[in-house]
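>>> predicted model and sequence follow; I will ask about them next.
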Amino acid sequence: MSNWHGFSAQFPTGYPSFSQRGGPFPGAASSSSGESGSGIAGQPQFDIFDWHPAYQSCQRFFLDHAQYDNGVQAVAALINISLPFQWTSNPIVNSAGPMPNAAGPGAYSHPWPRPGPASSARGQPIPAWVSLVPYIRRLVITGMDSKGIMHGFFGEDWRKGLGPLHECERRNYLFAAKSTEWAEVKHHYDMSPHESVPFLKPLQDAQLAEIEGAEQTWSQWLAMQDWMVGPRAPNLEGEAKDDA
């Protein structure tokens, strides 16, 4: 695997920042927000069966390649999240699954011998199931979710496979910040005593359309808190047009 070239971590204002040139994560200075296209909720063009193979491609890339890359390991160490091969109870070394005789929540416990990795309809092996959401969340809240780093972690298909989840997690972070104070937000994103969040950074490279979309969805959530759903749901979109 190639190394990051020119990676440097600095702490000018209490948040880690870095500049890097070349290496496996090109273009890490700009965010992908607003480029992911369709979200999951409220997007009729989202096709789950078209999306899923791309998500599996991201899983395979992450498990088979990215977690062994020096740049990915450096970022994971900085934001204090372990990679699957580093898990102590049931390390997952590649997309074929956990190590033999592994035990733990991610291990397989069927009482009969398991065949080799199953194949999808396209003939590709189905990767071991490892949720990528914790990694997306940690990258978002630490301001590391640039398109270059997302590409380095999850591969060429990351926009199609993880773009909708990335968009949702950015919105969730806005919601968390609006819902409660800093300490509660940090506690919510801490994963364990050993993988606590080392720092929180305001959402990076937020676009106006992203903020306005979050505002509309937040209004829908407030309406649900007052049971203004179904036949009682307010016409929030129409009200916004009237206000304009």
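Alright, I've got the coordinates.
>>> all contacts plus neighbour counts: C-alpha atoms, from now on.
Fine.
>>> neighbours of Asp242, how many?
When counting by other Cα atoms under 10 Å, one arrives at 8 neighbours for Asp242.
>>> which strand or helix spans it?
Using DSSP states H and E, Asp242 sits within helix 236-243.
>>> which strands and helices lie in contact with that helix?
Judged by 3 or more Cα pairs under 8 Å, 6 or more residues apart in numbering; DSSP states H and E, the packing partners of helix 236-243 are helix 208-225.
>>> ok and the helix it packs on relative to helix 236-243, angle-wise?
Relative orientation of helix 208-225 and helix 236-243, computed by axes from the mean of the first three to the mean of the last three Cα atoms, to 10 degrees: 120 degrees.
>>> chain center to helix 208-225: distance?
How far helix 208-225 lies from its chain's middle: 21 Å, per Cα atoms, centre = their mean, to the nearest Å.
>>> I'd like to check what contacts that helix. Which residues are they?
For helix 208-225, contacts defined as Cα atoms under 8 Å, 6 or more residues apart in numbering pick out 33-34, 171, 174-175, 229, 233-234, 236-237.
>>> redo those residues as CSV? Include neighbour count and secondary structure.
Listed next are those as CSV, based on neighbours: other Cα atoms under 10 Å; DSSP: H, G, I helix; E, B strand; the rest coil:
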residue, neighbour count, secondary structure
Ser33, 20, coil
Gly34, 15, coil
Arg171, 21, helix
Leu174, 18, helix
Phe175, 17, helix
Val229, 13, coil
Ala233, 13, coil
Pro234, 15, coil
Leu236, 14, helix
Glu237, 9, helix
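>>> let's bring in a second model and compare:
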Amino acid sequence: MASSSQAGPLPQELQPSSLLHYGWPTTGEHGVTTPEFDIFNWYSHFQSCHRYFLDVAQHTHQVQALAAFINIQLPYQKHPFPITSSATASPHLSGPETGRHQRQPHHFSGSDSAGHPQAVSLVPYIRRLVATGHDLPRVLCGYFGDNWREGIGALHEIERQNYLFAAKSTSWMKVKQAYDMSPQEMVPFLKPLGNVTEKEIQGAEAAWSEWLAMQDWMLGPRAPDIMNLPPGGKRESQG
């Protein structure tokens, strides 16, 4: 009988090639896709970006200044339990070592007064940079390190598309409310998405059309031919 600790093969739906069917993006220039996205390879790069943000970036004057301007607290400013580095991660929640004197992950990167690990997500910082027009390559590099494209590039692309969807879905005020955080971290301003390419717009249009189709339950055997929809994803209502 096999040991319960022995890992078996991954389910088919978690195989890297299968994840493409769920709309997983690739990293690269906006709107440019490649035929493969290996989530397991991506994860090691993501962990590297996570460590860089906690151990290096949040302690630099440049990142602190921009965070103050766009009104978002960095982990070391989270009181009463500031998170100053990745070194305080719970050893039971960190991943295997990938190199000499390296520790991972550092999703769990601090402890409260009872010693419980606290999670640090990079997504709120990516969202705030996107919404305020500061998601430039040099800024993303400063926040997440030199390999930010491999580590958080996919999440960046997702959040850019989400911002387009939010603007298309509702009013400016409701979009702003969606990007506010705590009363102390309300987004001070919104800027239209910058550095947009035609490919990125086309990709967002196709994804928006798929969303509209789902709203009408046009799924599976009833799914429309997305490629034949006109620009903007508009279509005639079905009788």
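Received, thanks. Fair warning: this is a prediction, and the values are worked out from it, not measured in the lab.
>>> in stretch 95-115 of the second structure, what counts as buried?
103-111 (16 or more other Cα atoms under 10 Å).
>>> chain center to it, what's the gap?
20 Å.
>>> mind listing residues that contact that stretch?
By Cα under 8 Å, 6+ apart, the list of residues contacting stretch 95-115 of the second structure reads 47-48, 50-51, 81-90, 93-94, 116-121.
>>> among those residues, name the ones in helices.
47-48, 50-51 (DSSP state H).
>>> between those residues, identify the one with the most neighbours.
Counting by other Cα under 10 Å, top hit in these: His50 with 28 neighbours.
>>> could you find the counterpart of that one in the first structure?
Mapped onto the first structure by TM-score structural alignment, His50 of the second structure lines up with Gln59.
>>> how about Ala178 of the second structure?
Looks like Ala178 of the second structure aligns to His188 there (TM-score structural alignment).
>>> and if you look at Glu29 of the second structure?
So, by TM-score structural alignment, Glu29 of the second structure is matched to Glu35.
>>> tell me the spacing between its match and Pro115 of the first structure.
40 Å (Cα to Cα, to the nearest Å).
>>> tell me which of those two has more neighbours.
Legend: neighbour count by other Cα under 10 Å for Glu35 of the first structure and Pro115, higher for Glu35 (11 against 6).
>>> ok so that one is a helix residue?
No - residue state for Glu35 of the first structure (DSSP: H, G, I helix; E, B strand; the rest coil) corresponds to coil; a helix is not indicated.
>>> ok so, going back, of the contacts of helix 208-225 of the first structure, closest to Gly143 of the first structure?
Ser33 (11.8 Å; Cα to Cα).
>>> I figured that closest one hits Leu203, correct?
No - assessed by Cα atoms under 8 Å, Ser33 of the first structure is found out of contact with Leu203, at 10.2 Å.
>>> what about the equivalent of Ser219 of the first structure over in the second structure, neighbour count?
Aligned by TM-score structural alignment, Ser219 of the first structure pairs with Ser209 of the second structure. Here the number of neighbours of Ser209 of the second structure (other Cα under 10 Å) works out to 23.
>>> what do you get for Arg138 of the second structure?
Quick note: Arg138 of the second structure (other Cα under 10 Å) scores 11 neighbours.
>>> give me every residue that touches it.
Taking Cα under 8 Å, 6+ apart, one finds nothing in contact with Arg138 of the second structure.
>>> what does it correspond to in the first structure?
In the first structure, Arg138 of the second structure lands on Gly148 (TM-score structural alignment).
>>> for the first structure, which segments are assigned as strands?
Listed in chain order, the strands of the first structure (DSSP state E) span 8-10, 17-19, 92-94, 97-98.
>>> possible to save those as JSON lines with mean neighbour count and distance to Val75 of the first structure?
Shown next, in JSON lines, are the strands of the first structure (neighbours: other Cα atoms under 10 Å; distance: least, Cα to Cα, whole Å):
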{"stretch": "strand 8-10", "mean neighbour count": "12", "distance to Val75 of the first structure": "10"}
{"stretch": "strand 17-19", "mean neighbour count": "14", "distance to Val75 of the first structure": "10"}
{"stretch": "strand 92-94", "mean neighbour count": "22", "distance to Val75 of the first structure": "19"}
{"stretch": "strand 97-98", "mean neighbour count": "22", "distance to Val75 of the first structure": "23"}
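>>> do you know which of those strands lies nearest Leu78 of the first structure?
Nearest to Leu78 of the first structure, of those and by Cα to Cα, is strand 8-10 at 9.0 Å.
>>> residue range for that closest one in the second structure?
The aligned range for strand 8-10 of the first structure is empty, by TM-score structural alignment.
>>> before we move on, back to that, the match of Glu29 of the second structure and Trp158 of the first structure: what is the separation?
12 Å.
>>> my guess is Gly110 of the second structure is in a strand, correct?
Yes - when three-state DSSP is applied, Gly110 of the second structure is found to be in a strand.
>>> give me the neighbour count for the equivalent of Leu203 of the first structure over in the second structure.
Aligned by TM-score structural alignment, Leu203 of the first structure pairs with Leu193 of the second structure. Number of residues near Leu193 of the second structure (other Cα under 10 Å) recorded here: 17.
>>> my guess is Leu193 of the second structure contacts Val130, does it?
Yes - contact criterion Cα under 8 Å: Leu193 of the second structure and Val130 qualify, at 7.1 Å.
>>> so what touches the helix holding Asp242 of the first structure?
216, 219-220.
>>> re the thing from before, measure the match of Leu203 of the first structure to Ile152 of the second structure for me?
On the measure of Cα to Cα, Leu193 of the second structure and Ile152 of the second structure end up 18 Å apart.
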